[in-house]
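Asks: Coordinates for the following, if possible.
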Amino acid sequence: MVGLVAVGLAGCSGDPLWPKRSAETAEIAPLPEGIVRPVARPDDRSASLGETANDAPVAQAKGSLGTTIVSLGTPTEPGLWIKTPLVKGPGKGRVSFRGKTIDVKLIAIEGEASAGSRLSMQAMQALGIPLTDLAEVQVLAI
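Replies: I've put the predicted structure just below:
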């Protein structure tokens, strides 16, 4: 039995089913759409898992982005954020509702500027918006 294992392993090095690949000839399989392969950064930090092209900073105008109707976003996604078509990329912002204002992370979603937005559960609670309501909020980029 030991002889069979040794013969089987000896044949792997030149076996066309088990070709040797060097780093230069290895093919890299494509990733699903929206996922970015981690790369080395100048300061030797690796990109974090789950980081996507949408996480890259995007220059955008500061100030009022307009009003939007918000509904509850994914309740299991923590933090203070708004997913809105009013922005083209991530950034820092503020959301105001009936005299209350909070700082939030702006996250771009596709759609017409007049389309609705999704607000995190923590943001809705901080603004005093009932979780089942649709509310009109003012959005600002800071």
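Asks: okay, CA-based contacts and neighbour counts for the rest of this
Replies: Fine.
Asks: now the strands: where do they sit in this structure?
Replies: For the chain, applying DSSP state E gives strands covering 63-72, 81-84, 91-97, 100-108, 117-119, 135-141.
Asks: what's in contact with the second one?
Replies: It stands for strand 81-84. Counting by Cα atoms under 8 Å, 6 or more residues apart in numbering, strand 81-84 makes contact with 73, 104-110, 116-120, 123, all of which sit outside it.
Asks: thinking again about what came up before, between the strands of the chain, which one is nearest to Leu4?
Replies: For those, proximity to Leu4 was assessed by Cα to Cα; strand 100-108 is nearest, at 58.8 Å.
Asks: who touches that closest one?
Replies: Identification of contacts with strand 100-108 by Cα under 8 Å, 6+ apart yields 80-96, 123, 126-127, 141.
Asks: swap in stretch 124-142?
Replies: 60-72, 91-97, 100-102, 106, 121.
Asks: let's see it at 7 Å
Replies: The contact list for stretch 124-142 (Cα atoms under 7 Å, 6 or more residues apart in numbering) reads 62-72, 92-97, 100.
Asks: for stretch 64-78, same thing?
Replies: 86, 116-121, 131, 133-141.
Asks: For PyMOL, what selects the buried ones among those residues?
Replies: The PyMOL command for the buried members of the contacts of stretch 64-78 (criterion: 16 or more other Cα atoms under 10 Å) is given here:
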select buried, resi 86+116+117+118+119+120+121+131+134+135+136+137+138+139+140+141
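Asks: Give me the neighbour count for Ile102.
Replies: Neighbourhood size, Ile102 [other Cα atoms under 10 Å]: 15.
Asks: Mind jotting down where the helices sit in this protein?
Replies: Using DSSP state H, the helices assigned to the chain run over residues 2-10, 121-127.
Asks: Let's compare: structure for the following, please.
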Amino acid sequence: MARFVPLLTLVALSAACAQLRGPAPEAHAEVAPAPAPVAAPVPARGVTTSAAALDTVSEAEKAAARAEAAAAPAAGPLGQATVALGDPADPGLWVKTALVDAERPGLVRTGGGDGIAVTLRPLGSDGGAQISLAALRALGLPLTGLHTVTLAAR
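Replies: Prediction:
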């Protein structure tokens, strides 16, 4: 009998472990389906992260604006303004400034002499002057920071 005690201990221990593990899986048990793959988040409608994607003014339109600024004499200088990037989702070539009280055609020039034809828009608030994303890109200016430009009416 002393020889069977270690064997009986092993059997008892094995039975106890089986109880802790729970019942053995049945051969016909249903397997839960794998969760559906999670799609990448979709940005809100109209929201993009690329400056190129937001700039809807074609290179041909920018070239025409440069040519118009080079050929068209200014009707009168309005003054200098320090501009920052305006609403990047607002398309077109424009500058919002307190120097005009109604929308009108105009020119914007950098300190280096580069210029483009733009639409001058009244600022309509106490904030600083703003320039469109397309206008900044057409002038070759960085999208960040403040830029001193000269504005003129056409």
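Asks: most tightly surrounded among the helices of the first structure?
Replies: helix 121-127 (a mean of 19; mean count of other Cα atoms under 10 Å).
Asks: which position in the first structure aligns with Thr82 of the second structure?
Replies: In the first structure, the residue paired with Thr82 of the second structure is Ile69, using TM-score structural alignment.
Asks: Likewise for Pro142 of the second structure?
Replies: Aligned partner of Pro142 of the second structure by TM-score structural alignment: Pro130.
Asks: What separation is there between its match and Ser120 of the first structure?
Replies: 12 Å (Cα to Cα, to the nearest Å).
Asks: which residues touch Ser96 of the first structure?
Replies: Counted by Cα under 7 Å, 6+ apart, Ser96 of the first structure has contacts 102, 137-139.
Asks: cutoff 6 Å now
Replies: Counting by Cα atoms under 6 Å, 6 or more residues apart in numbering, Ser96 of the first structure makes contact with 137-138.
Asks: do you know which of the strands of the first structure lies nearest Val5 of the first structure?
Replies: strand 100-108 (55.7 Å).
Asks: Grab the nearest non-local neighbour of Ala135 of the second structure.
Replies: Leu93 (5.0 Å; Cα to Cα, 6 or more residues apart in numbering).
Asks: quick revisit: which among the contacts of strand 100-108 of the first structure count as buried?
Replies: 80-91, 93-96, 123, 127, 141.
Asks: circling back to that earlier point, which residue in the first structure lines up with the residue nearest to Ala135 of the second structure?
Replies: Matched by TM-score structural alignment, Leu93 of the second structure corresponds to Leu80 in the first structure.
Asks: Relative to Leu4 of the first structure, how far out is its match?
Replies: 62 Å.
Asks: What is the longest helix of the second structure by residue count?
Replies: helix 5-21.
Asks: Could you pull out the buried residues of the very next helix or strand once past that helix?
Replies: Downstream of helix 5-21 of the second structure, the next assigned helix or strand under DSSP states H and E is helix 51-54. With burial defined by 16+ other Cα under 10 Å, the residues of helix 51-54 of the second structure counted as buried are Leu54.
Asks: What span of the first structure is helix 51-54 of the second structure aligned with?
Replies: So helix 51-54 of the second structure is aligned with nothing, judged by TM-score structural alignment.
Asks: What's the first helix or strand after that helix?
Replies: helix 59-71.
Asks: if we can go back for a sec, is it true that the match of Leu93 of the second structure touches Leu119?
Replies: No. Assessed by Cα atoms under 6 Å, Leu80 of the first structure is found out of contact with Leu119, at 7.9 Å.
Asks: Tell me how far Ala15 of the second structure lies from Arg21 of the second structure.
Replies: 10 Å.
Asks: actually Glu103 of the second structure, not the one I wrote
Replies: In terms of Cα to Cα, Glu103 of the second structure sits 78 Å off from Arg21 of the second structure.
Asks: Kindly report the same for Ala67 of the second structure.
Replies: Distance from Ala67 of the second structure to Arg21 of the second structure, counting by Cα to Cα: 81 Å.
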